[in-house]
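build the 3D model from these lines:
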Amino acid sequence: MDKPEQIRNIAIAAHVDHGKTTLTDNLLAGAGMIADEGEATRLMMDTEEDEQERGITIDAANVSMTHEYNDRNHLINLIDTPGHVDFGGDVTRAMRAVDGALVVVDAVEGAMPQTETVVRQALREGVKPALFINKVDRLISELQEGPEEMQQRLTDVIGDVNELIRGMTQDMDDVDDWTVSVEDGTVAFGSALYKWGVSLPSMQETGMSFGDIIELEQDGKRQELHERTPLSDVVLDMVAEHFPDPLDAQPRRIPRVWRGDDQTELAKQMREVDDDGEVVFMATDIGMDPHAGEIATGRVFSGTIKKGQELYVSGTAGKNRVQSVGIFMGGEREELDRGVPAGNIAAVTGLRDAIAGSTVSSVEMTPFESIEHISEPVITKSVEAKNMDDLPKLIQTLQQVAKEDPTIRVEINEDTGEHLISGQGELHLEVITQRIQKNQGIPVVTGEPIVVYREAAQNASREVEGVSPNRHNKFYITVEPLSQDIVDQIKLGEVSMDMPELERREALQEAGMDKDTSQNVEHIHGTNILIDDTKGIQHLN
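Reported below is the predicted structural model:
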């Protein structure tokens, strides 16, 4: 923990049901944190009752474990993220806290829509990917594939993932540094369920071949396969060897996520992962513990966060006093009196003003860039308390929900007085309302979900003529899509009508808008820009 070069902060991300949490169980068993018994289906990271019932990960879960590699003990701070698209906000926030993303892909299904999303989320945050192709046992036992067919299928999966990566890094100079490769050791294969895995380095070390794997799998000798090439060793060796440590990652990532003065002492401390520097912590997750209260989990970029410190929280007045600091060991939080130093992921209580995305520091500073979620709320439904006496408690609970999950929007319908919650999908809202009833004991009545309808232009339209009521004036409207760079700048708040006009023009031009157009911006609404390109003509007749 005190040696940044031996720390790896990683997230496991994938499409739903591709095996992330089962893989995490393997890694926990390999680290000696849970018993290594039978098939790896304990789902230790799915600590909520509804996660166990539904069989999916709903909340991002943190765990710290150790792994010995090249005679050095490495601390692995791991975040198991949800795979369902409705809970993609947790994936986005987790990527701010980590330096490496282990992308899990089902060998049979291949890269799926959420695979593309999690790769995009990782690359946007400057997080380096590696690939684990899971459920290879199904290629052998179900599809009866031979060595050549199996290798071709795995090659296709790797190619699909690299195609996604190249498409998202084409503007970078070092595209090849981000792609994954069997030869480089950034790809592993195996079965999380049966706890075996291989990579090129492990096959060279053990002398295993695909033919050996097929033979053992077909003969049902899965335990022998696990003993000869345990999945946890293969994956954690890959993590230790190929994912960057904080000393390597932070100098590269800080300019991406922080727009402050890079010549200051504070910037230097963050780049150098200085545990004696000023405390700089970013909360990426807010959760409630029945005993400890609100827990802010996030990345310590500088300094050492300790119990009793008085810290600033971005966007709020005054300071918050740290009540406790620790790390997560499975579902349990272990407090550390000595604090948590820079380069680690910490769980902190006492930061009452923090929300997911807050910058917390010992000195006033420019906050980190806001975490940009890929999708916005698309479905809305009303929530009312069955009993009017529960209304104040419901309001307080909804405020807490919005604080914990920025992808949830809570508002009041001014016409009806109803409380409206908007989220990423029906499952997202269903989980929220069920937890309100079960965890908070508030019986609620919900309305029918309403889907937000949106459409966008794909190409430039023809001119549409408009005439004023007195028939004396004509104007013409065309619609065309904005470039993604401009949309991103608007979402990040780098372009808005609230900024000085000259500054706005320069920002738009940097994002690719031509000079004349940038001078005629009349209004910005959402991610839409109205351009006034009118020219007056007098005495037309």
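
all contacts plus neighbour counts: C-alpha atoms, from now on.
Fine.

let me see the ranges of the helices in the stretch 51-200 of the chain.
Remark: helices assigned in the stretch 51-200 of the chain by DSSP state H, counting those that start in this stretch are 88-97, 113-124, 136-141, 147-169, 200-206.

and the ones you listed: which comes nearest residue 40?
Proximity to residue 40 (CA to CA) singles out helix 136-141 among those, at 14.0 Å.

and that closest one, what does it pack against?
Secondary-structure packing of helix 136-141 (3 or more CA pairs under 8 Å, 6 or more residues apart in numbering; DSSP states H and E): strand 187-191, helix 210-218.

now the other sequence, so there's something to compare against:
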Amino acid sequence: MVKFSKEILERLLLDSNKIRNISIIAHVDHGKSTLTDQLALAAGLVDEDAAGEKRVCDVDKNEIEKGITIKSTSLSMVLENPDKENDHHLVNLIDCPGHIDFSSEVSTALRITDGAVLIVDAAEGCRGQTETVIRQSLQERIRPVLFINKVDRLIEEMQFTEEESYQNFLRIIESVNALLSTYSDESVSVDPVDCNIAFGSGKMGWAFTLEQFAQLYSKKFKLPVEKVINKLWGENYYDHSTKKFTTEPYSSTSGQQLKHTFCEFILEPIFKIFKLVREHEISSEGILSTDLENIISALSIPLTKEEKRKEPKLLAKSIMRKFLPAHKPLVQMIINHLPSPKEAQKVRYDSLYTGEDLTDPYATGIKECDPNAPLVVYVSKMVPMHSNTSSSMSNNVGRFIALARIFSGSLTQSTKVRILGPNYDPIAKKDVFHTSIQRLLVMIGKNTESITQASCGAIVGIVGLDKYIIKSCTLTEEGQVACMPIKNMKYSVSPVVQMGVEPVNPADLSRFVEGLKRLVQSDPLLECKQNDSGQHILGTAGELHLEICLKNLEEEYARGIQIKKSPPVVTFHETVSNKNGDMVMARSANGHNRLYMQAEPISEELIEMIKEGQLPMDDQNKRAKILEIDFEWDPSITKRIWSFGPEADKGSNILVNATKSVDYINEIQQYVVTSFQQSSSSGGLCDEAMRGVLFKFNDCNLHADSIHRGAGQILQATSRVMTASQLRADPKLVEPMYLVEVQCPQSVMGSVYSVISNRRGVIKSTEMVIGTPLVSITGNLPVLESFGLTEELRGVTQGQAFPQCSFSHWKVMEDNVYDPQSKVHKLIKSIRKRKGLKEDIPLYTDYCDTMPKQ
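Sure thing, here's the model as predicted:
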């Protein structure tokens, strides 16, 4: 166990080979925080009795109250390699949330780490969020190791046999490897024989890989440890009559069925300890049963009299913790199987750096993890300063620490830096700032430690950037103007749940706005915009995310201000469905210019390509070829795309110039594009952003005198003709859909079906959870219908069902928007009313000047 040593820490900060940057990822309640405690125990940050209970990374009061992780928290620790004496490593660990609403926090952690410890509950197996975090990690090219947690549940709660437990482990490992192969182009897998899988219980503080038992049995079988490891997994058996390992399940002499070696030599001793402890009667003299005394003596487990007097559950914990201490296999896996920054950046650099030249000094510095190369630092999130963050900072309220990864070069206090924001434009010199680093910190949960310098590979906290950064950015050294930023992060969730907020007392408005700015800065995903009535709209990932954000606003960032809140609402999109929409025309205000436009739907496959960045934006020829061959676009327009929009939504709508031989067309192009960006972010049905609409600018008659075809005339006419073309092409509303997963006993399945069906949900599948009396029900549910789902399910099932909702896809509502009896018509009218628009849904004739051409 290594006690915190600042001297060792500062030395390791300059040696990237001795650094491991890891994320702890899992489905909600699979045991990330309790396992993190075991590593904190190894680092001397918590004592033995507190490990597994303290949750050292739960620093937010909401986390403590709700018992779940909400914010990703960085914990830097000096750990000693169990295989080598005085071989210290700096492990920068980030404990990530498991709830889908906070998966943006997982994205910020994975961006600045190189490896991940994936945790799966032995009883529950892979769940919905397990798949999500695997996908997120592989997108960032993060190498995983696996920890199968809560093995004690199989023994005590579910009463599995050794063979049933082994088969359960096989299923979990198979599921994880199937997900790894699905989301990775490379050969990524986990295997107990490679010792990149550990089994155990984070809460009880015990764990093992095959290596621990191979070392125990190496002398007995007179075989090297490596050979014993191979014999302890898979279809391997030990025939006691011949005293040899075999791959045949039956004895060659007696014909008796043999046990898997994993069951016989690993699970059997563990199960026997639990059985003997369960049967043990507590003795005030600290006397154990003969069988129990014999087994702990055979395993050389030292127990004090006080420990022998403990109740069975605590006695089992003491025995197992001394027999198989959890931190040892964990530290071994992290050091031996997860990459150092020097290894990882060779694989990741081309997916991180946005510069076209991957041989420039900045890209090369990232690739080689060179401390002497030009400085490149990525800030992934802003962390609120706690009151005890630093004794020398007397007033931390509203201040933030930038959590950053140094990818190239070295950083010291007072370094002058150039800040490249997420919207950095090297030509327009947009979103760029200059300042100096005030302080460098190492993050240790809620606490920090000041340092003087750190080099590439390190994860540090930076003080002094919060005036310039909202959420994330890239830092370079002053004067390094050729450096391009690190790629912006992609989140697996969208801010689809909204709520309007405003101060009750208008005199509090300026303080309230300042509080909102700090709230937005504290959360990677949270969005805030102002509507036409002046109300501020918060955009969150889900109901729980919204609840936490509001609580933080009321209790911290806008404390003392009475807040008026609107009911929660959902973000919708608008689209069109008529593939042969008629062309419409609109005149400019002066009557001298006519613009002709047509709207058509874009296929869902193309929308996804655009959203995922798979459609080449910089290579016109390559893009045109894809559109012609894969999506059967007319070759006359594939090379005449003017714009993708809206820019804020990764542009799932397209504007093309389909005109032929029109005079002055180039002079109005910028006006048309500007109007397209505005129109695509505010559709004609209910002022929601459009999704998947192709606007064909078919023709225009322009006045010969440039004075009569200026911005004032063209912008308004374009806006009108675009809205008219959308409303003419059979407009539709698009709603967000959740993938909902519910685990419950079979006896309450009918109640769960009824609740989901009554909320316009559709059941996709129902499967038995192997080894349990539970079923797993999955389906799709409109986000609009999800409010109060948890409470209703708990009520009708007496608390036996708990849903997990994650954003799945966007679905077109097929009803006619102009039918007064349809749900979508009523919904659009309610949205228009909420936004202060006229309640009646407009017709295309309200915006165009003539009937469409036939």
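
about what we covered before: tabulate the helices and strands packed on helix 136-141 of structure 1 (a markdown table), appending mean neighbour count and distance to residue 329 of structure 1.
Shown next, in a markdown table, are those (neighbours: other CA atoms under 10 Å; distance: least, CA to CA, whole Å):
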| stretch | mean neighbour count | distance to residue 329 of structure 1 |
| --- | --- | --- |
| strand 187-191 | 24 | 24 |
| helix 210-218 | 16 | 33 |
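
that older thread, and the helices of the stretch 51-200 of structure 1, which is most packed in?
The highest mean neighbour count among the helices of the stretch 51-200 of structure 1, using mean count of other CA atoms under 10 Å, belongs to helix 88-97: a mean of 26.

what range does that helix cover in structure 2?
Using TM-score structural alignment, the residues of structure 2 aligned to helix 88-97 of structure 1 are 103-112.

chain center to that stretch, what's the gap?
5 Å (CA atoms, centre = their mean, to the nearest Å).

with stretch 398-407 of structure 1 instead?
Worked out by CA atoms, centre = their mean, stretch 398-407 of structure 1 lies 17 Å from the chain centre.

same check, this time on stretch 598-618 of structure 2
Remark: stretch 598-618 of structure 2 is offset 23 Å from the chain centroid, using CA atoms, centre = their mean.

can you tell me what sits against that stretch?
Outside stretch 598-618 of structure 2, the residues that touch it by CA atoms under 8 Å, 6 or more residues apart in numbering are 575-584, 622-623, 631, 650-653, 692-698, 722, 725-726, 728-729.

buried members of those residues into ChimeraX, please.
Buried subset of these, written as a ChimeraX selection, criterion 16 or more other CA atoms under 10 Å:
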select :575,576,577,578,581,582,583,584,623,651,652,653,692,693,694,695,696,697,698,722,725,726,728,729
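
can you give me the helices for the stretch 251-400 of structure 1?
265-271, 391-404.

can you put those helices in TSV and add mean neighbour count and distance to residue 288 of structure 1?
Converted to TSV, the helices of the stretch 251-400 of structure 1 look like this (neighbours: other CA under 10 Å; distance: least, CA to CA, whole Å):
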stretch	mean neighbour count	distance to residue 288 of structure 1
helix 265-271	19	29
helix 391-404	17	9
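
can you put these in CSV and add distance to residue 410 of structure 1?
CSV is the format used below for the helices of the stretch 251-400 of structure 1 (distance: least, CA to CA, whole Å):
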stretch, distance to residue 410 of structure 1
helix 265-271, 35
helix 391-404, 7
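
in helices, which of the contacts of stretch 598-618 of structure 2 appear?
Counted as lying in helices by DSSP state H, out of the contacts of stretch 598-618 of structure 2, are 622-623, 631, 722, 725-726, 728.

residues contacting whichever residue in structure 1 pairs up with residue 543 of structure 2?
Residue 543 of structure 2 maps onto residue 426 in structure 1 when the alignment is built from TM-score structural alignment. For residue 426 of structure 1, the contact set (CA under 8 Å, 6+ apart) comprises 86, 379, 449.

repeat that for residue 98 of structure 1.
Contacts of residue 98 of structure 1 (CA under 8 Å, 6+ apart): 9-11, 127, 299.
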